[in-house]
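> all I have is the shape, not the residue letters:
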């Protein structure tokens, strides 16, 4: 039976040298920021412009369909998965350095919550608050074995489907609680009835699991595995398309309950399978030596994922609050959005030629450590906190 200590030792190469980051993770994070920017831009366009209140032309209709079909809820899933993987790296690093992990990570999430609250003042679709609150579940699951994490992730994914199926009943319960004087934030309500709360938790734990089994380290040695994942995800995605078409082929305006449940399940499987397909294809492309330099332009933006996410919100706020965009077509708006993404990539490359971390990451880390990251001084913790760890064999007993 593999002990927790053996799992830590097996994954030790990942955290031995923090300067040697896994490039594939930064590439995936930079890639996911593209999808998040595009879907947020579409949502802002549909809610703020006068063009969206009228019928869109053929090109705009096609763009709306493609963004909704290929991006909606897919890149958010990837972003959440990477957050769970990052938790694994932070956790193992804290254990190696004998730092009080629970205290550090709880404070880290508290700082993230503060950033999210500030962010929501000008961008209502903020996800940082959700990450900060649901991230506490990762702390509770930090000592779970790999197989337990995977099973729990699958269970939470199934809960996300059930949450959408019974969204009407969830609404009734939430309204009853509000009538009883219990404060229910609108963001929490949205994440429950849409199933996103459980999807986020599921991806957090899946990312944590992938980190524990060391799957993203030395991906070149697992080329065949990721090839199988890509093929399997592709087949499932094609199956969901057929199921979607067949379930929406009825002319009956009254959709039977069984068909509605099937549609919800198909949509959830479609989102997950396409997310897995995106990740596996990016990894397969990365494994080709000729594509390393081709994909390297995503690395700087991926290294400053939080900064990139916040910069996108600032761009969308000012862009869609300008008078010029009110009569703009969707195709033009999305073209400008893509141009901004390219600008982000260039900016990130220039930034890291002079700095070691992104601006928002610098602030987040400074507030987490209560010290400037550039200082050689490390944050001090009481020596008495570590006395009970002496001669402890199981490292997962650390808090």
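Nice, thanks for sending it over. Keep in mind that what you see is a predicted model, and the values were worked out from it rather than measured.
> C-alpha from now on. contacts and neighbour counts both.
OK.
> in what helix or strand does the nearest residue to residue 216 once chain neighbours are set aside lie?
For residue 216, ignoring the flanking residues on the chain, the nearest one in space by C-alpha to C-alpha, 6 or more residues apart in numbering is residue 210 at 7.1 Å. Following DSSP states H and E, the helix or strand that holds residue 210 is helix 196-212.
> which helices and strands sit right next to that helix?
Using 3 or more C-alpha pairs under 8 Å, 6 or more residues apart in numbering; DSSP states H and E as the contact criterion, the secondary-structure elements in contact with helix 196-212 are helix 75-96, helix 128-140, helix 146-165, helix 186-193.
> before we move on, back to that, surely the residue nearest to residue 216 meets residue 85?
Yes: the pair residue 210 / residue 85 is scored as a contact, 6.8 Å apart, by C-alpha atoms under 8 Å.
> pasting the second one now:
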């Protein structure tokens, strides 16, 4: 998901020194993603979306931003693993490819329960990092990242839609979701069957048509470059740069928020076609999410440098080391709560109730993570992932003495 043990040494048993600020960012992103999933009733909200102040606020603050922050952390974790191995004179390329293969298998298993799984996606896109890491020029990497983040396929669709090409003006492929009735009313076996086959099609259609595949790759590259320049390991060297970036990101976020609404209305008035309209809306929303994610990251990093705020944010760090276990566990607990084969509460709980349950869930997860890591080195799935990566069971799991 984000290389939960990615800040450790490249040897099987050693955990190595960690950068807690990155664990904090990952834990915060995981909590935000969980809140979004809960408000969306693990996708069933989209069966009959109603909006409202609670839904709108959570989506405005966290939808797309939490996911983007996790992708950024994944790119950084990749750098840490490869850099640690390089310092030891070890070529970690083949091992990392196998690590991604294992992660993809974990994601595939999770996707049988929750179609919206992102582990599969993060693992699949991670293979591109192995090639990109061979580019030593950071400026070239940033140009590649910029190309990815502008949404190249969306600009092509916008131009083609405005030009009247039929393929660009067809309805979105993810608009047809034959699996949704199964999630609402089907049995558990029906859900597994759908998620194993046709249920995955709308997700991958959305990832392609929304430009998110390129966005993930761009964020991976940014995380890799941030690792190379010591952005997280030497925060004192980037105080001025962070302030400048924040001064740009805040007004840009506001501008893009305007572009999502009023800007879109003005674009729509040009009557360029449904494909062009959809591409414009997607680009504006994508850039808004990226700018807002940057604001979140920069504010959290700045707050981390202030001791009183760091004490408050510290609670997210342990959860950031259990991302796989928690992400998996959240689905196992709450999919039966919302889906038809379980309690079917997706349309019974109000948005306020879902938010309160989610906040209580976050608090419980943060507390349990601190307790767990005081006694164990890894989460259960993180440990299995590490053991599979190095093809050995000889990896310490329990701490000899509480930390």
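Yep, it's here. Just so we're clear, the structure is a prediction, and the values are computed from it rather than from any experiment.
> TM-score of the superposition?
Once the chains are overlaid, their TM-score stands at 0.79 when taken by TM-score structural alignment, normalised by the length of structure 1; 350 aligned residues with a C-alpha RMSD of 3.1 Å.
> burial measure for the residue of structure 2 sitting at the aligned position of the residue nearest to residue 216 of structure 1, as a count.
In structure 2, the residue equivalent to residue 210 of structure 1 is residue 226, according to TM-score structural alignment. Residue 226 of structure 2 sits with 19 neighbouring residues when counted by other C-alpha atoms under 10 Å.
> for residue 226 of structure 2, give its distance to residue 17 of structure 2.
Per C-alpha to C-alpha, to the nearest Å, residue 226 of structure 2 is found 18 Å from residue 17 of structure 2.
> what does stretch 333-349 of structure 1 correspond to over in structure 2?
With the alignment judged by TM-score structural alignment, the segment of structure 2 matched to stretch 333-349 of structure 1 spans residues 354-370.
> check which residues of that stretch are buried.
For stretch 354-370 of structure 2, the buried set under the neighbour-count rule, 16 or more other C-alpha atoms under 10 Å, comprises 354-355, 357-359, 361-362, 365-366, 369.
> mind checking the SS state of the aligned partner of residue 292 of structure 1 in structure 2?
For residue 292 of structure 1, the aligned position in structure 2 is occupied by residue 310, per TM-score structural alignment. Secondary structure for residue 310 of structure 2, judged by DSSP: H, G, I helix; E, B strand; the rest coil, is helix.
> doesn't residue 302 make contact with residue 310 of structure 2?
No: in terms of C-alpha under 8 Å, residue 310 of structure 2 does not count as a neighbour of residue 302; the distance is 9.4 Å.
> quick one on the thing from earlier: the helix holding residue 210 of structure 1: what's the following helix or strand?
Using DSSP H and E, the helix or strand that follows helix 196-212 of structure 1 in sequence is helix 223-247.
> average distance between that next one and structure 2?
On superposition with structure 2, the average gap between helix 223-247 of structure 1 and its aligned counterparts reaches 1.7 Å (mean C-alpha distance after the TM-score superposition for structure 1).
> is residue 18 of structure 2 in a helix, a strand, or coil?
coil.
> got the contact list for the counterpart of it in structure 1?
Using TM-score structural alignment as the criterion, residue 18 of structure 2 maps onto residue 21 of structure 1. Not one residue lies near residue 21 of structure 1 by C-alpha atoms under 8 Å, 6 or more residues apart in numbering.
> how close does residue 21 of structure 1 get to residue 302 of structure 1?
Counting by C-alpha to C-alpha - residue 21 of structure 1 and residue 302 of structure 1 are separated by 11 Å.
> next one: residue 85 of structure 1
Here the distance between residue 85 of structure 1 and residue 302 of structure 1 works out to 14 Å (C-alpha to C-alpha).
> what do you get for residue 201 of structure 1?
Between residue 201 of structure 1 and residue 302 of structure 1 the distance, using C-alpha to C-alpha, works out to 22 Å.
> again with residue 197 of structure 1
Here the criterion is C-alpha to C-alpha. By it, residue 197 of structure 1 lies 24 Å from residue 302 of structure 1.
> likewise residue 327 of structure 1?
Shown here: residue 327 of structure 1 relative to residue 302 of structure 1, a distance of 33 Å by C-alpha to C-alpha.
> more neighbours: which of these two?
Taking other C-alpha under 10 Å, residue 327 of structure 1 and residue 302 do not tie; residue 302 has more neighbours (25 against 11).
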